[in-house]
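Asks: Any chance you could fold what I've pasted below:
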Amino acid sequence: MKKLILLLIVTLSIGNIKGQSKADPVKVAVIGLTHTHVHWILGREDLGDIEIIGIVEPNKDLASRYAKQHGYSMDMVYESMEALMANKSPEAVTAFGTIYDHLAVVEFFAPKGIHVMVEKPLAVSFKHAEKMKRLAEKHNIHLLTNYETTWYGSNFKAYEMVHHDKTIGEIRKIVVHDGHRGPKEIGVNEEFLEWLTDPVLNGAGALTDFGCYGANLATWLMKGERPESVFALAQTNKPDLYPKVDDDATIVLKYPKTQVIIQASWNWPVSRKDMEVYGENGQIIADNGSTLRYKLGDDHKEVTLTELKKSSPLDDPFSLLAGVVRGTIKPLPTDLSALENNMIVMEILEAAKKSVASGKLVKLKN
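Replies: Have a look, this model is predicted:
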């Protein structure tokens, strides 16, 4: 556990985590409610590190339903970002609308010096991502991307074993599986389903929705190295449900001595977010957020670690956001939430879409 805590400090904070003042919460506005991951922040326990001061959502029916569920006042809800800013002064915003809308959120708030956290992936396209990056750098704001798997203790233990303990030697292969039976099958609401299955608003189907997880984790485990090439296959197995987008995708990344296989699907029989890492001397399998199995060599028994957790404030996206805004957490470029990492993620996803369209391997430019 001491090693795990050390890893968390080293990999996400550059050794500078100071106590967050409970009396000085970061003022946050929620921009959009159509991404159902928004329940993460709306239903969050009040830890004293952030204060939600406003919500932007033009769909009053949706906002009212969530108000009843989470107990916020409809007086907090504004129809537009302009209306919000006429009444409130947020220090940071979290974007929970369509992926296509991420650019508009950054275009509006970055010139005002307001920090932004978006839900994964960073953008709907690499072109949008480049614009967002330029705006963030020009106006000196933090632009973070939130993934569920960022908060998995099992993934951080895997990172520790690979890079700090050197347990399995040099990485040779990474395999990441993400997805579920399909958004319609698991019953996501209409507002989410409408844009999640739109190639313009979401960029693709399962390839975007779940391919981004593997690209993010691979970039982190490879310490920010860009792959040499990307090859991808995508198909629609359920055209009656998803006529406009893919529902199954496989992305293969080639590095000088490593291969990464990302399997993103709306066709899994069960929901899953798991990862396998294979090295010269052993293998590590993160089965879920808190369980990890590893085996070293042919003659070693498999060892299972359970109840792996991250320590506060690195166990929650909004605690991280508060710490970054206050300067008590200083993220590394390779970190899972960092802009630099997620620009590589977008480059990978863009190349994957080109590969699907052409049927050819796409080499990344130096």
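
Asks: use CA for all of it now, contacts and neighbours both
Replies: Will do.

Asks: all strands of the stretch 251-366 of the chain, in order?
Replies: Using DSSP state E, counting those that start in this stretch, the strands of the stretch 251-366 of the chain run over residues 259-265, 272-279, 282-286, 292-296, 303-305, 362-363.

Asks: closest one to Glu148 among those?
Replies: Nearest to Glu148, of all these, is strand 272-279, at 9.2 Å by CA to CA.

Asks: Which other helices and strands does the closest one contact?
Replies: strand 171-179, strand 282-286 (3 or more CA pairs under 8 Å, 6 or more residues apart in numbering; DSSP states H and E).

Asks: on that earlier part again, rebuild the strands of the stretch 251-366 of the chain as TSV, extending it with mean neighbour count and distance to Val325.
Replies: As requested, the strands of the stretch 251-366 of the chain are exported to TSV (neighbours: other CA atoms under 10 Å; distance: least, CA to CA, whole Å):
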stretch	mean neighbour count	distance to Val325
strand 259-265	24	32
strand 272-279	21	29
strand 282-286	23	31
strand 292-296	20	32
strand 303-305	12	34
strand 362-363	18	37
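
Asks: Tell me which of these approaches Ala129 most closely.
Replies: Comparing the strands of the stretch 251-366 of the chain under CA to CA, the one sitting nearest is strand 362-363, at 19.2 Å.

Asks: Here is the second sequence; please produce its structure so I can put it next to the first one:
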Amino acid sequence: MMKHLIKITFLLILLSHEVAQASERLKVAVAGLNHDHVFLLLNLYKDKQVDIIGIAESNEILSSKIRTQYNLPQTIFYPDLPSLLKYVKPDAVLAYNPTNEHIHVAEACLPLKIPVMVEKPLATTLSDAKRIASLSKQFETPFLVNYETTWYKSNQQLKQLVDNDEIGKITRILVKDGHEGPKEIGCSNYFLDWLTDPKKNGGGAVMDFGCYGANLMTWLKNGERPISVTAFIQQLKPEVYPKVDDNATIILRYRDGSTGIIQASWAWPYSVKDLQVFGTKAQLYAKNDKELLKYKQQNDPPVVVPTTVPYFEHHIAYLEQVLKHKMIPENDLGSINNNVTVVEILEAAKRSAKEGRTIVLK
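Replies: Got it, this is the predicted structure:
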């Protein structure tokens, strides 16, 4: 009898602990399923790290596929975001839809004071980016942008060293981002349909991967806007991507004479997301998400820098803290301030390439 009571007590403790954990988990709604990054969120849901209480998706075939794959209840699916928000009150909305639709998510959520996080970049046009920023400020509600490279321990450690004057004054920043191409690496047709659409994505590789470099450079320069943008945009594989570019080089010039070079491509022979920062005293090289090297003397081998700076593991952990402390981040990688500048840089880059000249930012 005693053993039976102990077993029941133990099960009750486990159950109460699980209920407490569930009540603490972030309750999110999803706007769109046609961005393949949504699987990062769905896997966190599967691992019970977040609760999905609503999904807005107009494509019934895609909805059915996701519902079956992740054993989601039919009752949480809605044909569009306004319909969802009539019945569901999430802690936040996460958008996995075409970039040009981010403005519609902002207009639906921010007046209701529902925080939003979208996948990079913020918008396809500067006017949309500024409109989103205005709504976020007006309704005092966060609108955040998720980049894979935000969660790289190497990048966070690099930033700390730069801020601690470990490399002196920044003279040059180089960023390489991209892969063999979205079709080549097996992106879904749902994703490809809008990713290769010049209106829905705003461009090709220049938007998809150019935003990473602009985001990191604006962060490393503490929010400073460049004074000019020069860009060269190409179609190396027009037979594969006939409507958009697949290769872009963007050069930023800053007031202090430093430069930033962004190399964004769907034509690398391998996947790459690295960051190099040159200073007057040393160079830092974040090779990937974990490896950080420091070069000091010409003939000396690089020093491996331990990536020990604490930071969030993923976007949900970050979002939880933002909402818990009821704050609107001002200058970090996901902030609206940083990302309006990112869109300004990308818009200037497209204009520079089209007109064949350097664009001076006012």
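
Asks: Provide the TM-score value for the superposition.
Replies: For this chain pair, the superposition-based TM-score is 0.90 by TM-score structural alignment, normalised by the length of structure 2; 342 aligned residues with a CA RMSD of 1.9 Å.

Asks: re earlier: would you turn the helices and strands packed on strand 272-279 of structure 1 into TSV with distance to Met222 of structure 1?
Replies: Below are these laid out as TSV (distance: least, CA to CA, whole Å):
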stretch	distance to Met222 of structure 1
strand 171-179	8
strand 282-286	15
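
Asks: and of those strands, who's closest to Ser73 of structure 1?
Replies: strand 171-179 (34.0 Å).

Asks: Before we go further, Gly97 of structure 1 is sitting in a strand, right?
Replies: No. Assessed with DSSP: H, G, I helix; E, B strand; the rest coil, Gly97 of structure 1 is coil; it does not lie in a strand.

Asks: what's the spacing between the corresponding residue of structure 1 for Asn331 of structure 2 and Trp266 of structure 1?
Replies: Aligned counterpart of Asn331 of structure 2 in structure 1: Thr334 (TM-score structural alignment). To Trp266 of structure 1, Thr334 of structure 1 is 28 Å away according to CA to CA, to the nearest Å.

Asks: quick one: which of the two has more around it?
Replies: Neighbours per residue (other CA atoms under 10 Å) separate Thr334 of structure 1 from Trp266, with Trp266 holding more: 29 against 22.

Asks: Chain neighbours aside, what residue packs nearest to the more buried one?
Replies: Closest residue to Trp266 of structure 1 apart from its sequence neighbours, by CA to CA, 6 or more residues apart in numbering: Gly182 at 4.1 Å.

Asks: What residue in structure 2 is paired with that neighbour?
Replies: Aligned partner of Gly182 of structure 1 by TM-score structural alignment: Gly181.

Asks: Tell me how many other residues crowd that match.
Replies: For Gly181 of structure 2, the neighbour count with other CA under 10 Å is 22.

Asks: Can you give me every residue that contacts it?
Replies: Asp246, Ser265, Trp266, Ala267, Trp268 (CA atoms under 8 Å, 6 or more residues apart in numbering).

Asks: Then Glu180 of structure 2?
Replies: Each residue near Glu180 of structure 2 by CA under 8 Å, 6+ apart is listed here: Ser265, Trp266, Ala267, Trp268, Pro269, Tyr270, Ser271.

Asks: Please determine how far the residue lying closest to Ile285 of structure 1 once chain neighbours are set aside is located from Leu339 of structure 1.
Replies: Using CA to CA, 6+ apart and skipping the chain neighbours, the partner closest in space to Ile285 of structure 1 is Glu276 (4.4 Å). For Glu276 of structure 1, the distance to Leu339 of structure 1 equals 25 Å [CA to CA].

Asks: Cheers, nothing more for now.
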